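# what follows is a predicted structure for the sequence shown.
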Amino acid sequence: MHRPPTAEAEVADELTALRPALLPRYTAELPGARAAVLTRLWRALAHEPLPWVTARTHGAHSLALRLADGRTLYGPPADPYSTGAYVTGVRLDRERHVDPAGLMTALAVPHGAAFAAELAGSVASLALSRADADHPKEWPDRDWEWEQRVTDGHPFHPNCRARPGFSVADQLAYGPEHRPVVELGTVPVPAEECLVSGDWPAELRDGDRLLVPVHPWQAAHVLKRAYDPWRPARPLLSLRTLALADGPHVKTALSARLTSSVRDISPYSVRAAAPLSALGEELAAHTDGLLHITRTPAAVSAHSPDLAALLRESPQVYAGPGERVVPVAALALTGLPDTPGWLAGFTRLALAVGLRLLDLGVALEAHGQNLLVILAADGTPLRLVYRDLADIRISPARLTRHGITPPPLTGRLITDDETALRRKLFGSLVGGALAGTAGSGPALGAALSAAVPDLPDTPDSRALREGLLPAKALALMRLSPRTPGDQWMSLPNPLVLETGPSGP
């Protein structure tokens, strides 16, 4: 029987034609990439509220998952905060699996086939990313250079490198880890047909038309139209946001699924850009200089999520002489988290700022892409920079209590629900940025134990100390295509020594 080629083989075939010299390194990286994705998948199976996992049994050196169909899945204990690739194989009854896509196929759960295909793509793309990593040992000076050094994508998502619809040529041309220069274009749209937030710059106007920046992939695969060349730019961690040579960042619509979401720009996001930018400036003034929030001077949409763009300040503008701005996702590459006391100091800074803003009324989506840290020349964490306000949560009641006028917005960003607010901040900052930097539950717990006693005693800080830690159930979201929005799980609090999951 003829079998279709695997994702790994397809990438190998494309590399043979495009970059044959890279093929041996790609092949050598495949086992490690399988283990990295399998580790992320095992974390999901061990901790997420998956309806077909009916019981979890913990041994001294093992974990057994009882499935609804009577089978049992065996593997090592699952540290929900580990970023290492420590799972090299698991056993489904008597059958051993080393390939995450093969395991998901064998589980035969609803919507598992589509998820298995994404996992296969994640493995192949991750191996390609690692194979092409070639960076000097010296710390870079420019912000976009740090972003190019992150090869592995999301530290906990099984789809950490899944890019459906991207060929190898596309990944090499547009993936930040491959260090390309991307030639952005513009598409002219009559001004009366556009939604504009802020002051659209003269450079991107042509008489009565607005020139909307467009990503080449979007123009070719979604818009299917020609565009005018504009300016060269460097892709950042989010891939669809790029740094122009003179500093400003351009967030483009890129209607491809990356990890969990299709990365377009909704008219709602464009409409909200200016009031959110103004709110960000006001909030930063309440942090004693410890937080900068990048401004969004202008945004535009052709009343379509497929043709829109935001212009945003570069975090680099907030760095002083001798200082470096590093995305939290890249901190592990600096070696600083292994320095005695450094992780505790950074954790203290991040929690102080995050909880201060939460108390004021804004929960940041402070994961490793959105949150950056300004380092002194000796590596000391000095201040934070936050970018991209498109998915924060805003509490009008809390803002009003502190004398801050809520922005004139409605919709998904607005909530006074304490659970939703805390989930947004704790899930992204503690379970995301800080956990990814710490690299393990014990390291994260030690950093939190050192930092939390210095925090103000508030209902939010008490909830952080005493409750389970919320985190997005990333695999469940991919296995529930008919359920919109985020889904959540509760992880053991890393402040407590017990690291087993809270239930089946």
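Now that the structure is in, tell me what you want to look at. Numbering: from 1, shown residues only.
# from now on I want contacts and neighbour counts done on CA atoms only, so please keep to that.
Will do.
# a helix runs through Ala390, doesn't it?
No. Counting by DSSP: H, G, I helix; E, B strand; the rest coil, one finds Ala390 to be coil, located in no helix.
# tell me the SS of the closest residue in space to it that isn't next to it in sequence?
Distance criterion Cα to Cα, 6 or more residues apart in numbering; nearest residue to Ala390, sequence neighbours excluded, is Ser269 at 6.2 Å. The three-state label given to Ser269 by three-state DSSP is helix.
# what about the closest residue in space to Leu491 that isn't next to it in sequence, neighbour count?
Excluding the flanking residues, the one nearest Leu491 by Cα to Cα, 6+ apart is Leu469, at 5.0 Å. Neighbour count of Leu469, defined by other Cα atoms under 10 Å: 21.
# same deal with Phe115?
20.
# here's the one I want to compare it with:
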Amino acid sequence: MYQYPTAEARIAEELAAVRPGLLPRYTAGLPGARAAVLTRLWRAFAHEPLPWITGRVRGAHALALRLADGRTLHGPLADPYATGDRVTAVRLDRDRHDDPARLMTALAVPHAAAFAAELGDSVASLALSRADADHPDEWPAGDARADDGSRDWEWEQRVVDGHPFHPNCRSRPGFSVADQLAYAPEHRPVVELGTLAVPAAECLVSGDWPDELRSGGDLLLPVHPWQAAHVLERTCVPWRPAHPLMSLRTLALDDDGPHVKTALSARLTSSVRDISAYSVEASAALTALASDLVARTDGLLHITRTLGAATAHSPDLAALLRESPRVYAGPGERVLPVAALPVSGLGDSPARLARLTRLALTVGLRLLDLGVALEAHGQNLLVVLSADGTPLRLVYRDLADIRISPARLRRHGITPPPLTGRLVTDDETALRRKLFGSLVAGALAGAAGSGPALGAALAAALPGLPRTPDLAALREGPVPAKALTLMRLSPETPGDLWTALPNPLVLEPGTRDQ
């Protein structure tokens, strides 16, 4: 049986103690938050290869899913590229479910209990996030939310709903309400980063570690306060105020200086976040490769440089200093993550979306042909906009999870970087999954908001692109996407799992939400 108190009740109790003014809006927002998470979950049921779903029957206006135990799930047709709060309820046989956590519990498939808890946390945290958005009467004194978006963090902090397709879009287990208000980007906090001194001889360093973060023979490693309190259990020396970006663990320094990627050993959305020694060691070689790649994109792409990286040979105590994307915006230009386009008011123009799509595919396919598949989801991929909102150029950040093909690089006369391990592969399927799964099924789909809008943008953008085998695969085949729910229900299987979505260029009307 489903047990109370639920995550919703727990958050309400904590909120009443720390920010009672938000409680009415939080309570009013719970049905919408349940629908938002249920929409993402139903999309997964409709399109992911979940082993306990044995058949899918699409009618004119509804979808029936046959389960291995003989039961049937009934719900609306599911557009795999749609965003928002579209699915308010589904039926499991005769029982109506509007709560994704209760639905997952009722399904009772392997690992459902743990996933149900995550879904409940996602609903409650999303309702909390929405409650604190666009209500200036509740903003703390001195909060800079009225700014015009010209600083690094402002557009990023306006993305309230998190991942557009993951049911765990706001799941933050281990974070109390006070933690979320203090550290989550959508709550617009100023976070006081600290440092821990570690003997330099005990650290792995890549790139240039600044003098500001050295003291005698020690390196001063920036530490997130949540990490210091909950994982390291050590007191840090105060260092600099900073503003959390979309990833929460990466922050922009208060003086528009570099971005600081901190180790934050908490499960956010799907993964436990830390910084591996592999990432630190690879950062300098990746930055050098990026410079070579950028020179081959005719000025359409910038890649932020990792200025320095260091680890105390522990994924829980490490940091990267990365160039701010703002350095690539000229006078009157703005740079913001593609994920922020829907909340910026600039993403609702079909012409702008088509221009962005052509720009992103031109760059993404060019780099893929050269031998590098970017993980160009809406958080890593940023767009430089003119004063009137026209997409001009792209900025990519965070090279930690790209894929590199030595064979393709050599084909173009590029010496592969001295790297081994998970970043390196010549497998065409893996390379195309990395780019198309993040860019088409991720960033562009999130900006478009529906399959028909994405299909129209692709149809307008594809003519004129160089006809490569990768482009042919995109035009003619299904679109790869991470099977995010299958991954959460398969804890025994490491790494990414994938599904194939209908190509938006030929999306059948029967796959759209009704």
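Received the coordinates, thanks. Fair warning: this is a prediction, and the values are worked out from it, not measured in the lab.
# before we move on, back to that, the residue nearest to Ala390 of structure 1 pairs with which position in structure 2?
Superposed on structure 2 with TM-score structural alignment, Ser269 of structure 1 falls opposite Ser279.
# what does Arg234 of structure 1 give?
Arg234 of structure 1 maps onto His243 in structure 2, by TM-score structural alignment.
# now the helix or strand containing its match, how far from the centre of its chain.
Under DSSP states H and E, the secondary-structure element containing His243 of structure 2 is strand 237-244. Relative to its chain's centre, strand 237-244 of structure 2 lies at 23 Å (Cα atoms, centre = their mean, to the nearest Å).
# so which elements touch the very next helix or strand once past that strand?
Sequence-wise, the next helix or strand downstream of strand 237-244 of structure 2 (DSSP H and E) is strand 250-253. On a contact count with 3 or more Cα pairs under 8 Å, 6 or more residues apart in numbering; DSSP states H and E, strand 250-253 of structure 2 meets strand 237-244, strand 259-262.
# out of those, deepest packed?
Across those, averaging neighbours per residue (mean count of other Cα atoms under 10 Å) puts strand 259-262 on top, at a mean of 26.
# outside of it, which residues touch it?
With contacts defined as Cα atoms under 8 Å, 6 or more residues apart in numbering, strand 259-262 of structure 2 is touched by 222-224, 249-253, 274-275, 318-324.
# chain center to it, what's the gap?
Using Cα atoms, centre = their mean, the offset of strand 259-262 of structure 2 from its chain centre is 16 Å.
# beyond that strand, next helix or strand please.
On the C-terminal side of strand 259-262 of structure 2, the nearest following helix or strand under DSSP H and E is strand 267-268.
# average offset of that following strand relative to structure 1?
With mean Cα distance after the TM-score superposition for structure 1, strand 267-268 of structure 2 departs from structure 1 by a mean of 0.4 Å once superposed.
# residues in structure 1 aligned with that strand?
So strand 267-268 of structure 2 sits over residues 257-258 in structure 1, by TM-score structural alignment.
# please apply the same query to stretch 53-65 of structure 2.
Counting by TM-score structural alignment, stretch 53-65 of structure 2 sits on residues 53-65 of structure 1.
# what's the end-to-end length of that stretch?
7 Å (Cα to Cα, to the nearest Å).
# and for it, what's in contact with it?
By Cα under 8 Å, 6+ apart, the list of residues contacting stretch 53-65 of structure 1 reads 45-46, 66-68, 72-78, 500, 503-504.
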